[in-house]
Each structure stands twice: as structure tokens, then as C-alpha cells.
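Asks: Can you look at this prediction? I've put the sequence above it.
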Amino acid sequence: MINKFSQDIAEALADVPDAATVLLGGFGAVGQANLLIEGLLETGVSDLTIVANNAGYGKIGLARLLREGRVRKLICSYPRIVGSTIFEELYGAGKLELELVPQGTLAERMRAAGAGIPAFFTPTGAHTLLSEGKEIRDYNGLPHVLEQALHGDVALIEAWEADRWGNLTYRDAGRNFNPVCAMAAKLTVAQTQHVRELGELNPEHIVTPGIFVDRIVHIPCGDPVG
């Protein structure tokens, strides 16, 4: 019987290795799997490459992961947002590598990884600092830069509903980067607020099929986040 639910966060994250590339769903505070990120801290892993929309906020989740010195490199679109003081301190002190990627390109690089596409050309960022060292070609009279698919060792995502096969739904803006992160990782772990029986989810509402999900942890609504 297929049942992808783990007993707890520790079990779900037990084999995440050092130096892993970790894809984080979420847009700011919305749809980010903060309890899984906090659980990642408890495993003791370090030297991580984190891929996320932003650099975290306050002192929880990704920001805490940065503060504890577990992250070597950050790949993101918006490293400076309200409350991203920990990133600013670390980057200013030369303790953190940063790769800036336009938001649409970031999403497409992960989607490409999940779809088996090794690279693609996009006009975004061509002939700017973001395209330095990358191949550029002209298409229809416009310069396009070659971007590589972005694979993850692990993806930590948040869902609204899940069944034991790993089929997931999302609530409103909580969908954001979560589906493409799930597609692009070797190991995808989801925290879900609600558990549904097989057949209870409307197939038209399932955004992430269970084939992309390896483990699930039930985090009921109202549980504390760090």
C-alpha cells in the first residue's frame, strides 16, 4: 500500500545530506514550508545551496537557516525585502554567495528541470550583468541568453491538501513556486495542512500529482511556525 506520510518532520528529513541543493517553495511568507525548514536545522546539515524567491524575513525559517551558518550559497530573485536583515549582514561580510535570477527565469529553470529540458533561451537579462559568461543568440532580432535547468537534491514545499499517494492541492497564492520546486527535485517533502482520503480530492484541483512527491508531513492549521 502506497502511503507517503511520515510520522514526523525528523523522519521525513532524516537523510538530507550536507552540501545539498534545497529548493524552497513560497513567495515571501506565503506558501513557505517554515516548519520543514526549521526541521532541516535540527538535522545538522550544512554547506547548503538554497533556491528560493527571497532571502527570508525576521528570524524564522530561511532567515534562521542563514543565521545559523548552514547556507553556503543563495540563488534567488529578491534577496532584499522588508525584514531580510540577516541576509544583508552575511552577504556584506562575505559569508554568503549570491546568484541573482529574474523571478520568471527562476521558475522556468526549475520547470525545465522537471520537464527534462536541459537549457533554454530567454530575452530576460540578455546583455546585462546577469548574462555575464553565458551564451547569447539573436532570435527574431532580439538577444536571448542561455539559461540552464535548475535541479534540486531536495524540495521543501507547503500544500493545502494531500492524500496518501502524494497528490497535492494549494490554497490561493500559496501555490506560487511550490509546484515547480516539487517537479525539479530528487526528493520532494511536503507539509500539508489537511489530509484527504483517496478519491476525495477533485482531480481538477490537483496541481502536483503524487509522482512528484516522496514524503508528506501533516501540519494542522494553527501549528506554530518557529
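Replies: Yep, that arrived. Numbers count the residues shown, from 1 in each chain.
Asks: C-alpha from now on. contacts and neighbour counts both.
Replies: Will do.
Asks: hey, where'd the strands end up in this structure?
Replies: Under the criterion DSSP state E, the chain contains strands at 21-24, 48-51, 71-76, 97-100, 119-122, 136-139, 142-148, 152-162, 168-169, 185-195, 215-218.
Asks: Between the ones you listed, which one is closest to residue 2.
Replies: strand 215-218 (10.9 Å; Cα to Cα).
Asks: Pull out the buried positions in stretch 23-37.
Replies: Judged by neighbour count (16 or more other Cα atoms under 10 Å), stretch 23-37 contains these buried residues: 23-28, 30-37.
Asks: Would you mind giving those as CSV with distance to residue 100 added?
Replies: Listed next are the buried residues of stretch 23-37 as CSV, based on distance: Cα to Cα, whole Å:
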residue, distance to residue 100
23, 15
24, 15
25, 17
26, 17
27, 16
28, 16
30, 21
31, 21
32, 20
33, 22
34, 22
35, 26
36, 24
37, 21
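Asks: Sort out which of those residues are in helices and list them.
Replies: Of those, the ones assigned to helices by DSSP state H are 34, 35, 36, 37.
Asks: now, which of the residues you listed sits nearest residue 189?
Replies: residue 36 (8.3 Å).
Asks: And residue 142, how far from residue 149?
Replies: Counting by Cα to Cα, to the nearest Å, the gap from residue 142 to residue 149 is 22 Å.
Asks: Also residue 125?
Replies: 16 Å.
Asks: and these two? which has more neighbours close in?
Replies: residue 149 (23 against 16; other Cα atoms under 10 Å).
Asks: So which residue is smack in the middle of this structure?
Replies: Geometric centre of the chain, nearest residue: residue 24, 2.0 Å, by Cα atoms, centre = their mean.
Asks: Distance of that one relative to residue 57?
Replies: 14 Å.
Asks: May I ask you to name the longest helix in the chain?
Replies: Under DSSP H, the chain gives helix 103-115 as its longest helix.
Asks: Report the angle between it and strand 152-162.
Replies: 90 degrees (axes from the mean of the first three to the mean of the last three Cα atoms, to 10 degrees).
Asks: Below is structure B, check it against A:
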Amino acid sequence: MALDKVRSSAAEAVADVPRGASLAVGGFGLCGIPMVLIDALLERGVDELSVVSNNCGVDDWGLGVLLAAGRIRKMTSSYVGENREFARQYLSGELELELTPQGTLAEKLRAGGSGIAAFFTQTGVGTQVADGGLPQRYAADGSVALASPPKPVQTFRVAGREREFVLEEAITTDFALVHALRGDRHGNLVFDKSARNFSPLAAMAGRVCIAQVEHLVEPGELDPDAVHLPGVFVDRIVVVGPGVEKRIERRTVREEA
């Protein structure tokens, strides 16, 4: 692993992402979206992608631009609203969806990055998450072409009570794409407030992690206690500058009194 992980451009950083690759992508709504890297993938033309992310952006921003171009084959997400094209592709059978509870999705990514194969959780017990039957892909006629399989459920005694837990497998992907506020040449990253969201977990889960950063600093300039993601998890860095475009998903204002 190279010590200086900075790449000259986003195009160079994603140049080896192949057709059919799996990606873990940071972001929540439109907060913390690695848009420059997503645009570079769009420009490159790779398709049949399997993407793990909390959501799929909106129709013209975030992962939504890859979806609109027909580049995504499967999404593993916890929230699928705010995107009409997503709904259209899913209901018409063009897109496969593995719908996952939000906390479970976060833990599946963290577990994958930590070398943990699977874990038990109470979330989803007694629902189709555990029992199976969630539509993952529809046929053109509206019937269910692929449904989620049942998952193992086991009883454990916790806090003096017998409780059921469902087994969830960890997630690892070929690549991870994240956005950070600061990073050094060794790949240590600092995220900005809520833009931290899923990004450290997605970065951990990717075998090759590519980070776009607003500010690049030299090794030693970051306070070790302030580092949110150690450089051992990061393979490539692209500097996008503090002026990179950021969008607000929904702006709500109060009338002046």
C-alpha cells in the first residue's frame, strides 16, 4: 500500500472499477455524498453495479445519476424514498432491491470492515426481514420474481429473558466511495458533523476505499484524537476543494415574525 495515497484526479482514482463491481457508498440523504467520484464513474460508463448505501440520492443528484443512466443493477438500502426513478425501476423489474433496516445496514458494514462474518440482532424478528418474502425484484407483469429468503433465528437469554434474534450476514464490497472534510496523504480522514453518517462504515467495508476530501493536509497535521477513520482503511484520495457543490435535500424555512 502506497504511503502517499493522493491521486491526480477522480477519473484516475476510479479507473479500475470494473463492470459488475460492488460499491459501498457513504452519505445520508444528500449529506456527505461523494459526488465527484460518482460523476467520474458515470463518465467512465461502468454498469451492472451492485451498490450498498443508505439511500440512492434523488433523481438528479447523488447515486440517482447512476441509476437514471441505467448503471445500477442492485441496491442494498434502508430508505428508498425521494427518487421517482428508483420507484419506477424497482416496480418495473429493472432494479433489484435488498431493503435492510437502517441500524442493521450500518452494523453489517461495520462488521464486514472488522472481519466479523455475521451477528445476531433483535431488529426484524417476527417480520419479513427475518421470515423472508420481501420483494427484491419484480417481473414485468408485477408479480414477484425474486423474494428475500428466510434468515436463521435463534433464542438467547438476555437480561434474564428468553429473546429471539435473527442472524444477519456482514457486508463487504469491492470498492468504497466516501466524502471527507479533511484528509492527509496517508489516508487519515476527518468528516464534518452529520456528514460523518455512514461514511466510516462504508469505507471499512470496501476492499479498496477511495475518498474525496475538501482539504488535504500533510501527515502529522491532524490531531490523532480528531481522526474519524484511520488511513489503514483508505487506499486513494482525491482532493476536490472546499468549493465542491453540496445540495440540501429539502429546505424548510420559517416566516419572519
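Replies: Looks like it came in fine. What you see is a predicted model, and the numbers here were worked out from it, not measured in a lab.
Asks: picking up where we left off before, the residue nearest to the centre of structure 1 matches what in structure 2?
Replies: The equivalent of residue 24 of structure 1 in structure 2 is residue 25 (alignment by TM-score structural alignment).
Asks: who's in contact with its match?
Replies: Residue 25 of structure 2 sits next to 33, 34, 51, 52, 53, 176, 177, 178, 199, 202, 203 when contact means Cα atoms under 8 Å, 6 or more residues apart in numbering.
Asks: do residue 114 of structure 2 as well
Replies: Residue 114 of structure 2 neighbours (Cα under 8 Å, 6+ apart): residue 204.
Asks: and what of residue 95 of structure 2?
Replies: Counted by Cα under 8 Å, 6+ apart, residue 95 of structure 2 has contacts 72, 73, 74, 75, 86, 89, 137.
Asks: got it, and residue 32 of structure 2?
Replies: By Cα under 8 Å, 6+ apart, the neighbours of residue 32 of structure 2 are 26, 178, 179, 180, 194, 195, 196, 197, 199.
Asks: so which strand or helix has residue 146 of structure 2?
Replies: In the assignment (DSSP states H and E), residue 146 of structure 2 maps to strand 144-147.
Asks: If you count neighbours, what's buried in that strand?
Replies: Within strand 144-147 of structure 2, judged by 16+ other Cα under 10 Å, the buried ones are 144, 146, 147.
Asks: The last one reaches residue 129, doesn't it?
Replies: No. Checked against Cα atoms under 8 Å, the pair residue 147 of structure 2 and residue 129 is beyond contact range at 10.8 Å.
Asks: Now do the same for residue 160 of structure 1: its match in structure 2.
Replies: Per TM-score structural alignment, residue 160 of structure 1 is aligned with residue 181.
Asks: conserved subset of the contacts of residue 32 of structure 2 in structure 1?
Replies: Retained in structure 1 (both residues aligned by TM-score structural alignment, their matches' Cα atoms under 8 Å) from the contacts of residue 32 of structure 2: 26, 178, 179, 180, 194, 195, 196, 197, 199.
Asks: Relative to structure 2, which residues correspond to stretch 101-121 of structure 1?
Replies: On the basis of TM-score structural alignment, stretch 101-121 of structure 1 is assigned to residues 100-120 in structure 2.
Asks: Of all the residues in that stretch, which ones are buried?
Replies: Under 16+ other Cα under 10 Å, the buried positions of stretch 100-120 of structure 2 are 100, 102, 104-113, 120.
Asks: will you turn those into JSON lines that also has distance to residue 153 of structure 2?
Replies: Formatted as JSON lines, those follow (distance: Cα to Cα, whole Å):
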{"residue": "100", "distance to residue 153 of structure 2": "16"}
{"residue": "102", "distance to residue 153 of structure 2": "19"}
{"residue": "104", "distance to residue 153 of structure 2": "15"}
{"residue": "105", "distance to residue 153 of structure 2": "18"}
{"residue": "106", "distance to residue 153 of structure 2": "20"}
{"residue": "107", "distance to residue 153 of structure 2": "18"}
{"residue": "108", "distance to residue 153 of structure 2": "17"}
{"residue": "109", "distance to residue 153 of structure 2": "20"}
{"residue": "110", "distance to residue 153 of structure 2": "21"}
{"residue": "111", "distance to residue 153 of structure 2": "19"}
{"residue": "112", "distance to residue 153 of structure 2": "20"}
{"residue": "113", "distance to residue 153 of structure 2": "24"}
{"residue": "120", "distance to residue 153 of structure 2": "8"}
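Asks: What separation is there between residue 245 of structure 2 and residue 32 of structure 2?
Replies: Distance, residue 245 of structure 2 to residue 32 of structure 2, by Cα to Cα: 11 Å.
Asks: Could you do residue 129 of structure 2 as well?
Replies: 28 Å.
Asks: Ok, residue 221 of structure 2 next?
Replies: 23 Å.
Asks: Ok, residue 82 of structure 2 next?
Replies: Following Cα to Cα, the distance that separates residue 82 of structure 2 from residue 32 of structure 2 is 17 Å.
Asks: How about residue 175 of structure 2?
Replies: Residue 175 of structure 2 sits 17 Å away from residue 32 of structure 2, going by Cα to Cα.
Asks: In structure 1, which residue sits furthest out from the middle?
Replies: Each residue of structure 1 has a distance to the centre, and by Cα atoms, centre = their mean the biggest one is for residue 141: 34.3 Å.
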